[in-house]
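Trainee: quick one, fold the following:
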Amino acid sequence: MTRDERRVVSPWNIANVLTVLRLALVPFFVVCLFLPGTGWRYAALGVFGLASLTDHLDGELARRYHLITDFGKIADPIADKALTGAALVSLSILDELPWWVTVVILGRELGITLLRFIVIRHGVIPASYGGKVKTVLQIAAIVLYLLPPVPDVIRWVVMGAALVVTVVTGVDYVIRAIRLRRVARRARAE
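Mentor: From the prediction side, this is the model:
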């Protein structure tokens, strides 16, 4: 073991603080989104943008400064799902995004999160490049829906791409989970 691997990292580090901040911003985002007026819509966009920025920043800081903790491994995906889930559900409640899109995306997100917890005893399924692309596309699509003057065709193209990548990466995670489980079974049998 290297010295860094033996070092105990406090859960009270900047990466985890940013994750908690993202969670705390979710209700403010939702309130701003439901208040009438263009100014509040831009406020919602600003809060969403800030929260999305913390998603990138907390991961970068955790990796760069070796601040990865068990709390962060659990809280970060929960904060991500809370932010995007709140945005999608809110946009559907406002009749700006069809419910079926929200159901497909949230069904995949919740299903894969549950799958990761089920197979964690066999090992960790790391985030894939496709998962990162999915996140960027979802955030971009939500931002386009939050911006009042964006033509619907642009919103639909980006949301459609996000939807396709979300489903494809979901299938990929299921395949990876099955392989991980098989490898773990073989290892135990040997």
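Trainee: can we go C-alpha only for contacts and neighbour counts from here?
Mentor: Noted.
Trainee: I'd guessed Ala51 sits against Phe28; true?
Mentor: No. Ala51 lies out of contact with Phe28 (CA atoms under 8 Å); the separation is 10.4 Å.
Trainee: these two: which is more packed in?
Mentor: Under the neighbour definition other CA atoms under 10 Å, Ala51 and Phe28 were set side by side, and Ala51 has more, 24 against 14.
Trainee: what sits against that one?
Mentor: Ala51 makes contact with Leu21, Arg22, Leu25, Val26, Leu83, according to CA atoms under 8 Å, 6 or more residues apart in numbering.
Trainee: buried sites along stretch 60-69?
Mentor: Within stretch 60-69, the residues that qualify as buried are Leu61, Ala62, Leu67, Ile68, Thr69, counting by 16 or more other CA atoms under 10 Å.
Trainee: Pro151: how many residues sit nearby?
Mentor: Counted with other CA under 10 Å, Pro151 comes out at 11.
Trainee: any idea how far Glu109 is from it?
Mentor: 27 Å (CA to CA, to the nearest Å).
Trainee: what about the residue nearest the centre of the chain, helix or strand, and which?
Mentor: Centroid-nearest residue in the chain, with CA atoms, centre = their mean: Asp80, separated by 3.3 Å. In the assignment (DSSP states H and E), Asp80 maps to helix 70-93.
Trainee: residues in contact with the helix or strand just after that helix?
Mentor: Using DSSP H and E, the helix or strand that follows helix 70-93 towards the C-terminus is helix 99-119. By CA under 8 Å, 6+ apart, the residues outside helix 99-119 that reach it are 77, 81, 85, 88-89, 92, 124-125, 163, 166-167, 170, 173-174, 177, 180-181.
Trainee: another sequence for comparison is provided below:
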Amino acid sequence: MDLAHSQRPVVVVSDRVFTLPNILSMLRLVGVPLFLWLILSGHDGWALTVLALSGISDYLDGKIARRFGLISRVGQLLDPLADRLYILSTLLGLAWREIIPWWLVVVLLAREVFGTVLLLIVRRQGVIGLPVHFVGKAATFNLLYAFPLLLLGEGSSAFAAVARPVGWAFAWWGVALYWVAGIMYAVQVRDLLRSLRQARA
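Mentor: Now for the predicted structure:
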């Protein structure tokens, strides 16, 4: 037996749907089309407000789920889905407004395709999804900080001159961590498949 795996705390994952963390995740999903419309129509202040509220709710739903034992299968699907949709809508909005280059969109979308392929592989084995780990969340937080700063950096003020390089620093860290997280997920999938083969043998 792998000692490192045996020492991990047991996390109970329920099938409940209407928990407070799940409701927060659902509200975040509802905000995605609103956010996309705001950023495409140039209502940057309101777009940033929606994005900030999304970030707060993202922190709260995870904190509440872990603190009160409300981790659920639905939440494990909704939370990363909401993160991905906000990142995707922000990418498309900023690229459409020529604030970021389209190649950056391609790099991040390629990572999403890679993650989707991994998810399809584990679902074929009867596993709903993979646990969200720290590196993936760190990548998401970096990107969600980067995009508002890049949006604010479009101005001509002294604040904009500071926000632009800081935003790009967060963006580069986010891209790098996003791909590191993808590789870590690939290792998880490899270990899972190996365990399943051993169990069947």
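Trainee: coming back round to it: now intersect the contacts of Ala51 of the first structure with the helices, please.
Mentor: Leu21, Arg22, Leu25, Val26, Leu83 (DSSP state H).
Trainee: neighbour-wise, give me the winner out of these.
Mentor: Going by other CA under 10 Å, Arg22 tops these with 26 neighbours.
Trainee: look up how far Leu88 of the first structure lies from it.
Mentor: Distance from Arg22 of the first structure to Leu88 of the first structure, by CA to CA: 16 Å.
Trainee: so can I have a markdown table of the buried residues of stretch 60-69 of the first structure showing distance to Arg155 of the first structure?
Mentor: Formatted as a markdown table, these follow (distance: CA to CA, whole Å):
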| residue | distance to Arg155 of the first structure |
| --- | --- |
| Leu61 | 31 |
| Ala62 | 33 |
| Leu67 | 36 |
| Ile68 | 35 |
| Thr69 | 37 |
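Trainee: picking up where we left off before, which among the contacts of Ala51 of the first structure gets closest to Trp12 of the first structure?
Mentor: Trp12 of the first structure lies nearest to Leu21 out of the contacts of Ala51 of the first structure, by CA to CA, at 12.5 Å.
Trainee: so what does the closest one match up with in the second structure?
Mentor: Under the alignment (TM-score structural alignment), Leu21 of the first structure pairs with Leu27 in the second structure.
Trainee: just Ile93 of the first structure next, same as before
Mentor: Taking TM-score structural alignment, the alignment pairs Ile93 of the first structure with Trp96 from the second structure.
Trainee: contacts only, for that match.
Mentor: With contact set as CA under 8 Å, 6+ apart, Trp96 of the second structure has these partners: Leu40.
Trainee: measure it to Thr90 of the second structure for me?
Mentor: Counting by CA to CA - Trp96 of the second structure and Thr90 of the second structure are separated by 10 Å.
Trainee: for the second structure, which segments count as helices?
Mentor: Under DSSP H, the second structure gives helices at 3-6, 20-40, 44-67, 73-96, 102-124, 134-152, 158-200.
Trainee: the fifth one vs helix 73-96, what angle?
Mentor: Put plainly, it is helix 102-124 of the second structure. Angle, helix 102-124 of the second structure to helix 73-96, by axes from the mean of the first three to the mean of the last three CA atoms, to 10 degrees: 160 degrees.
Trainee: next one: the last one
Mentor: Angle of helix 158-200 of the second structure versus helix 73-96, following the same axes, to 10 degrees, is 140 degrees.
Trainee: and helix 158-200 of the second structure, how far out from the chain's middle?
Mentor: In terms of CA atoms, centre = their mean, to the nearest Å, the centre of helix 158-200 of the second structure is found 10 Å from the chain centre.
Trainee: what helices or strands is that helix leaning on?
Mentor: Secondary-structure packing of helix 158-200 of the second structure (3 or more CA pairs under 8 Å, 6 or more residues apart in numbering; DSSP states H and E): helix 102-124, helix 134-152.
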